[in-house]
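>>> Based on what follows, work out the 3D shape:
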Amino acid sequence: MYVLGAGILAHGIAARGPDGVVFANLDLRVEPGSLTVVTGPSGSGRTSLLLTLCGRLRIITGELEVDGFPLPRKARKVRSLIRPARLRPGCELEERHLVREAMTERRLISGTNKASLELGLELVGLELDRSLMVCELPPEEKLLLAVALAAAPAPAGIVVDDVDAGLTQSGRARVWAALREVTRIGMTVIASSTDRPSGDVNVVRLPAGRYYDPTAEIGLPAKAAG
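Okay, the predicted model is just below:
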């Protein structure tokens, strides 16, 4: 399996969620086939940035292109190029499914085949008892299963939220090693984490900058940043 990864270029981008601006004044460059890690404390906009980069959250200022396709105008195309492995909340494996059910569901949704699913599992070094429920898997294997299923259809890139959440040090090392393996086939990987992993990775640190809210000039309460 070899993939032509997607490159991403952003200048001065900002996005707003239900509770206000979630990140602002952000520049970034992601090379095709690279591992990029979005770091920052809780509430700094890490998940929102991943949503933005895969075409699921609109920017309100700035310029953003994914594989040459401008957002938000080409959001549908970008969504087909960059697939979420895990985005919290809302895009996670169903805990009460059996592993084999999760695989079947992903095959039907993505249109991939059984052979590609097996390659995805092999890519991240995962051997599972498929009669187990997803909730019975160790946290790192649950996340690796999500990565394998997202990578199986060979998209140009995947996004992976909260890589370090709930994992032991050895579990984190295993997941980061697997994500590096995904990039070795050319796929772009963008992951979020409280802290960066060791080694040579492209790091985007949040919060990125201050955002001017015009409501402040007319005495209205400004929305707090997420």
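>>> make it CA atoms for all contacts and neighbour counts henceforth
Noted.
>>> Check the protein and tell me which residue is nearest its centre.
Centroid-nearest residue in the chain, with Cα atoms, centre = their mean: Val159, separated by 1.9 Å.
>>> longest helix in the chain, by residue count?
Looking across the chain with DSSP state H, the single longest helix is helix 169-184.
>>> how many other residues sit next to Asp129?
Asp129 is flanked by 10 other residues according to other Cα atoms under 10 Å.
>>> Could you also give me the structure for this second sequence? I'd like to compare it with the first:
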Amino acid sequence: MDSPHTGTAVTAVNFGLKGPRGWAFRGVDCTAPAGSFVAIVGPSGSGRTCLLLALTGRMRATEGHAEVGGLRLPKQLAGVRRISALGPVTGVSELDSAFTVAEHLRERALLQRRFDGSLRSLLQRPSARRAAARARIDAALAAVGLDLASLPKGERTSVRDLERLEALRLSVGLALMASPQLLALDDADLKLSDAERAQAWDLLRSVAEAGTTVLAVCSEPPADALRISTAADASRGDGATGADTSADADAGTGADAGTGAAADTDTAKNTTQDSTEEGAADALAETGRS
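Next comes the predicted model:
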């Protein structure tokens, strides 16, 4: 984390992504100011992960548009990828269980210097480069509250031996080393106890308060998070599904979001969660990710 950074506003208008057999998500409208903590909620299979990846430039939407930091999606995917970073996303940016914590940190510091560093930094003496990498690592660990000394084997602890919350802190810390304007993570509260979930929300809230906009898929978001919902609304009969999204009253902002199922089905009653799951899988395979 080279210097203080600010978050980015995220907006979407009629945002949707369709695969060969159905919609992963559809009709998403949202407005989140810079530095927000935004929760993507909805049942499993409703397109939450696809929406997360689309808003970070890792998947190409097929309907509507979004803006992240003034960059328009789906046209400026590469630009959005440059200002965003992924925490844990299954199948995309998972921790390597064979690595130790130190190996993950050193690898990320090396990648940041190699691909994001200035020419001047590349010409530094080895001792100066090591000191800069150590400073970057220490800043990231401090930002996520991960104390290496508290781990079973310190920095030599294998990822497979980390508790779920420790692994979450490490993943977020690795992402923050890129000084992103937008941090995105999937299943943020998966397999966490109530006490651990509260700590996870404190972690993500602190990241947002420090200036980085946070976008997190979760099942039980905190009351103060802005929300984008992909839950189906059975009361609608036009084949599309919709949901209202809103912030806590104190946050003073909200959004509407929705999901749609397969457009090639004959009737609206054939719109099911299964088809949405197929649409998400197809869309991921069709569009790819980076």
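>>> quick one: the strands in structure 2?
All strands of structure 2, identified by DSSP state E, fall at 10-19, 22-32, 37-41, 63-68, 71-73, 84-86, 182-185, 213-217, 226-229, 240-246, 254-260.
>>> on that earlier part again, which position in structure 2 aligns with the residue nearest to the centre of structure 1?
Aligning on TM-score structural alignment places Val159 of structure 1 opposite Ala184 in structure 2.
>>> Check Leu117 of structure 1 too.
Using TM-score structural alignment, Leu117 of structure 1 pairs with Ile137 in structure 2.
>>> Count residues in the vicinity of Pro126 of structure 2, would you?
For Pro126 of structure 2, the count of nearby residues is 10 (other Cα under 10 Å).
>>> Over to Glu209 of structure 2?
Residues near Glu209 of structure 2, counting by other Cα under 10 Å: 16.
>>> Could you measure from the equivalent of it over in structure 1 over to Ser170 of structure 1?
Applying TM-score structural alignment, one finds that Glu209 of structure 2 aligns to Arg184 in structure 1. Distance from Arg184 of structure 1 to Ser170 of structure 1, counting by Cα to Cα, to the nearest Å: 21 Å.
>>> And for Asp164 of structure 1?
11 Å.
>>> Between the two, which is the more surrounded one?
Asp164 (22 against 9).
>>> quick one: that one and Ala191 of structure 1, what's the gap?
10 Å.
>>> need the contact list for the residue nearest to the centre of structure 1.
Going by Cα atoms under 8 Å, 6 or more residues apart in numbering, Val159 of structure 1 touches 50, 54, 82-87, 189-191.
>>> on that earlier part again, now do the contacts for the match of Glu209 of structure 2.
Arg184 of structure 1 makes contact with Gly33 under the criterion Cα under 8 Å, 6+ apart.
>>> go again using 10 Å as the cut-off
Contacts here follow Cα atoms under 10 Å, 6 or more residues apart in numbering; on that basis Arg184 of structure 1 touches 2-3, 33-35, 123, 178.
>>> Any of the residues you listed buried? List them.
3, 33-35, 123, 178 (16 or more other Cα atoms under 10 Å).
>>> circling back: tell me, what's touching Asp164 and Ala191 of structure 1 both at once?
Common contact partners of Asp164 of structure 1 and Ala191 (Cα under 10 Å, 6+ apart): Trp176.
>>> circling back: would you list the buried ones among the contacts of Arg184 of structure 1 in TSV and tack on distance to Arg100 of structure 1?
Shown next, in TSV, are these (distance: Cα to Cα, whole Å):
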residue	distance to Arg100 of structure 1
Val3	25
Gly33	29
Ser34	30
Leu35	29
Leu123	18
Ala178	21
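>>> List just the nearest of the residues you listed to Asn113 of structure 1.
Of all these, the one sitting nearest Asn113 of structure 1 is Leu123; the distance, using Cα to Cα, is 15.5 Å.
>>> I'd guessed the closest one sits against Leu179; true?
Yes. Between Leu123 of structure 1 and Leu179 a contact is recorded at 9.2 Å, counting by Cα atoms under 10 Å.
>>> intersection of neighbour lists for those two?
144, 147-148.
>>> Pull the contacting residues for Gly55 of structure 1.
Taking Cα under 10 Å, 6+ apart as the test, what Gly55 of structure 1 contacts is 49, 66, 70-83.
>>> Taking the contacts of Val159 of structure 1, tell me the two that lie furthest apart.
Largest separation among the contacts of Val159 of structure 1 by Cα to Cα: Leu87 and Val189, giving 13.4 Å.
>>> Mind listing the shared neighbours of those two?
Common neighbours of Leu87 of structure 1 and Val189 (Cα under 10 Å, 6+ apart) are 159-160.
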